[in-house]
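next come a sequence and a model predicted from it.
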Amino acid sequence: MHTYTIPLVPGPTAVRPEVLAAYQVNYGSADLEPEYPLLYSETEILLHNLLGTGNRIAILSGEGMVALWGALKSTLCPGDRVVAVATGFFGFGIADMARAIGAHVDTVDFGFDEAATDLDRVADAIRRVRPKMVTLVHCETPSGIINPAAEVGALVREYDVPLYYVDVVSSLGGMALETDAWGIDLCLGATQKALSSLPDLGIVAVSDRAWDIIEAVNYQGYDALLPFRAPPAVGGFPYTPNWHALAALYTSCSLLLAEGLTAVYARHEAIARRWRESLEALGLTLFPRDPATNAPTVTAVKLPETVSWPDLDAALRRRGMVVGGSYGPLAGQVFRVGHMGAQASEALWHEGIRTLSAALRELGLPVNEVTP
């Protein structure tokens, strides 16, 4: 399927027409024109609002992984110690990425169906390891769980850990973020989730102390953060910048700020609540153990024992609806509804729950009647 009639994948999400329009402009060379660094600076200001930070922001060409890899390679050296707080596929994945760089990683592992709420375990690991960096995924998309970024950040400060690295790819634009207040040194985002743009930019908000470490490490590579420390200038970017993608990001951020961030986050909470209530009313079981840890941008649902993921996926696709499966140990056990960005809408919830009900009935599941 090239396009989805009922798009409910937890990323990449449906792109708003205003954002798509930014790609239709025949821009000049971003290396030559002063309008490009000006747009970069203006976009950075908008991101300050969304991220809750005054820190310099690096906007890198590439999907969100370019930010995750670049931040690790720009700050870690072989032998550095890392505590990875992991509650799901991406939390454990970041631990593996740090190991690939040569870091010694101690993983504080939680069940995939729980958040990192046992802070004593995190504190014990930090005291024992004395790491250079603590890592956390704010929103574990494969399991639909929000982790306590503020509380873990307080431990990072209490024990004077030099770097706090937080993946906010699936929460940026869908819930309030307070990068500075939470003490995040490397706050990592992307454009293809709640920002509802294309998967073509990575975003990193970098604290002053992180910049100093980046200078000392002096990593050189396509995904290096160091070239972005200086204010943007004509010809000052490390590779040919993507003017179209930056214009789309500027448009996306502008749309959210025009709606008002309080209203944006309330919309996400309201639609998430509707989805969760409707899914449970159908007789389905949500995956997270504690309802308080459900993410406002994605809901993970246990597959009924009598329904396989390929069969459900096919039944939904026949009706023009696509949701996400899951990864790792959750593959074939969980499906996910992405109600983030442009997909956090009343109309999509209405169509989505009606279509899901029909698909489950086709597969022989005696679901309850739900009236959206």
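That came through fine. Numbering: from 1, shown residues only.

use CA for all of it now, contacts and neighbours both
Noted.

quick check: residue 41 touching residue 232?
Yes: with contact defined as Cα atoms under 8 Å, residue 41 reaches residue 232; the gap is 7.1 Å.

second structure for comparison follows:
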Amino acid sequence: MRFKPSYAPGPTDVRENVRLALAKKTNNTDFDKEFIQYYHEVCQKMGKVMGTTNEVLLLAGEGILALEAACASLTEPGDRVLVLDNGIYGEGFKDFVRMYGGEPVVLSFDYQKSIPVEEVRDFLEKDHDFKYATFVHCDTPTAILNDVSQLSPLLKEYGILTVVDSVAGMVGEPIDVDKNQIDICCGGTQKAISAPVGLAIVSISDDAKKSMNNRKTPIASYYANLQIFNGYIEKGTLPYTMPASTVEALEVALDNILNEGQKAVYDRHAKIAQAVRKSVQDYGLSLFVESGASNTVTAVIIPSEIGALRLQNHIQETYNLYIATSLAQYEDVILRIGHMGENAFTDKVLSVLTVIDNGLRDLGFEGKGNLGQLFLDALREEN
């Protein structure tokens, strides 16, 4: 089987020391009591990176499992849930709410701008009878970033629990779970953490636990049920077989982040993202996001006479590189440049921008200069 190199907004490159952790021999995690303690320690280390002392769980599954498990564990039939929508994944929360019997109330905003906090405040003054609210930190299909530090505390003012999807934001953007009063924060290992696909991340506040414990109906799932982990340390057993090698690889990836320093990691993402955005615009292309751009991914509008899908296919066939377009109505409009985790380094970004430049020129687009060189110039200006 032939694999193309990929430069998409996740899964990201995995550093060699993380890959090597996958090769370590492991015991049977169903019976190994030492693994239970080890799992707990890795969860705590994940919490340190997220900025929380809340319980953190690693679920055996991709990041979307975290989103579903949050909704499954909180939602009871008839619960009203506020879905803040300014992106494809933001809007998608309504499906999980409905799946578990809730009544989603979707409050939609411009997909090219961050969620306007004051408009949410105005809405809540008139209607705040919601069990919980959902929103996305970074909505990857459009590269929009929402202000967690303002939105989550605002919702908590009205006694509304918060569920935040930070799958594509976590580590590339500050999340600060405790400081920002996030009740359930969801992540995935394959984005800016740069660990292998296979673990979903969930932090759970005391308020969220209380809500789950006070349910009148059982959670309508086993696998997407956060309560099945209750008391796992005391019991000395996890609710299902955990992928030990993936947990070990995650710990190494977390150590990479902590050794670099979280502020340094955030700064690296910010510098790379700013240089990408400036170079794209100097080159003659437009960004999709008008305000509130994420530092983990850039969404570029591809001229309609070329089309994002045509460019993607051409680059795959000609340069043996996989790059991502967007989803749904933006599939043939947006090209996404992922610069998160191990992909957020100058040499890697330069290589993909050079290929995009070549691909665009092959298809008749005349950029203003060389896209890779413009990126390097932008980095120098920052310094």
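Arrived safely, thanks for sending. All figures in this text were calculated on a predicted structure; none of them were measured in a lab.

TM-score for these two?
Counting by TM-score structural alignment, normalised by the length of the first structure, the TM-score of this superposition works out to 0.95. Behind it: 368 aligned residues with a Cα RMSD of 1.6 Å.

report the separation between residue 173 of the first structure and residue 325 of the first structure.
As for residue 173 of the first structure, its distance to residue 325 of the first structure is 23 Å (criterion: Cα to Cα, to the nearest Å).

comparing those two, which residue is more hemmed in?
Remark: of residue 173 of the first structure and residue 325, residue 173 carries more neighbours, 30 against 23, as counted by other Cα atoms under 10 Å.

for the stretch 151-300 of the second structure, what spans make up the helices?
In the stretch 151-300 of the second structure, the segments counted as helices under DSSP state H, counting those that start in this stretch are 206-213, 232-235, 244-260, 262-283.

residue 361 of the second structure: which of these is closest?
helix 262-283 (11.7 Å; Cα to Cα).

now that closest one: buried residues?
Of all the residues in helix 262-283 of the second structure, those buried under the rule 16 or more other Cα atoms under 10 Å are 262, 265-266, 268-283.

that one vs the first structure, average distance?
Once the two structures are superposed, the average separation between helix 262-283 of the second structure and the matching residues of the first structure is 1.0 Å (mean Cα distance after the TM-score superposition for the first structure).

who touches that helix?
With contact meaning Cα atoms under 8 Å, 6 or more residues apart in numbering, helix 262-283 of the second structure is reached by 49, 171-174, 257, 286-287, 294-298, 300, 339-341, 344-346, 367-372, 374-376, 378-379, 382.

how about 6 Å then?
172, 295, 367-368, 374-375, 378-379 (Cα atoms under 6 Å, 6 or more residues apart in numbering).

state the distance from the nearest residue to residue 169 of the second structure once chain neighbours are set aside to residue 223 of the second structure.
In space, and not counting its chain neighbours, residue 169 of the second structure is closest to residue 138: 5.1 Å by Cα to Cα, 6 or more residues apart in numbering. The gap separating residue 138 of the second structure from residue 223 of the second structure is 26 Å, by Cα to Cα.

how about residue 58 of the first structure, secondary structure?
State at residue 58 of the first structure, reduced to three classes by DSSP: H, G, I helix; E, B strand; the rest coil: strand.

corresponding residue for it in the second structure?
When the second structure is aligned by TM-score structural alignment, the residue opposite residue 58 of the first structure is residue 57.

contact partners for that match?
Contacts of residue 57 of the second structure were listed using Cα under 6 Å, 6+ apart, and they are 201-202.

with residue 143 of the first structure instead?
Residues near residue 143 of the first structure by Cα under 6 Å, 6+ apart: residue 300.

looking at this, it is in a strand?
No: assigned with three-state DSSP, residue 143 of the first structure falls outside any strand and is coil.

excluding sequence neighbours, find me the nearest residue to residue 248 of the second structure.
Closest residue to residue 248 of the second structure apart from its sequence neighbours, by Cα to Cα, 6+ apart: residue 21 at 6.0 Å.

that neighbour: neighbouring residues, count only.
As a burial measure, the neighbour count of residue 21 of the second structure was computed by other Cα under 10 Å and equals 18.

for the one 3 residues further on, same thing?
By the other Cα under 10 Å criterion, the neighbourhood of residue 24 of the second structure contains 11 residues.

how about it: what's its closest non-neighbour residue?
Among residues not flanking residue 24 of the second structure along the chain, residue 245 sits closest, at 7.0 Å (Cα to Cα, 6+ apart).

looking at it, the one you found is touching residue 23, isn't it?
No: with contact defined as Cα atoms under 6 Å, residue 245 of the second structure does not reach residue 23; the gap is 7.4 Å.

the more surrounded of those two?
Set residue 245 of the second structure next to residue 23 and count neighbours by other Cα under 10 Å: residue 245 wins out with 19 against 12.

any idea how far that one is from residue 212 of the second structure?
Taking Cα to Cα as the measure, residue 245 of the second structure falls 31 Å from residue 212 of the second structure.

cool, and residue 239 of the second structure?
Here the distance between residue 239 of the second structure and residue 212 of the second structure works out to 17 Å (Cα to Cα).

with neighbour numbers in mind, choose between these two.
Neighbours were counted for residue 239 of the second structure and for residue 212 using other Cα under 10 Å; residue 212 has more, 20 against 13.

which position in the first structure pairs with that one?
When the two structures are superposed using TM-score structural alignment, residue 212 of the second structure falls opposite residue 214 in the first structure.

ok, residue 62 of the second structure - contacts?
When contacts are counted by Cα under 6 Å, 6+ apart, residue 62 of the second structure touches 198-200.

before we move on, what about residue 171 of the second structure?
Contacts for residue 171 of the second structure (Cα under 6 Å, 6+ apart) come out as residue 192.

the first structure: which residue goes with that one?
With TM-score structural alignment as the criterion, the equivalent of residue 171 of the second structure in the first structure is residue 173.

how about the strands in the stretch 51-200 of the second structure?
For the stretch 51-200 of the second structure, applying DSSP state E, counting those that start in this stretch gives strands covering 55-60, 80-85, 103-108, 132-136, 138-139, 144-145, 161-165, 184-188, 199-204.
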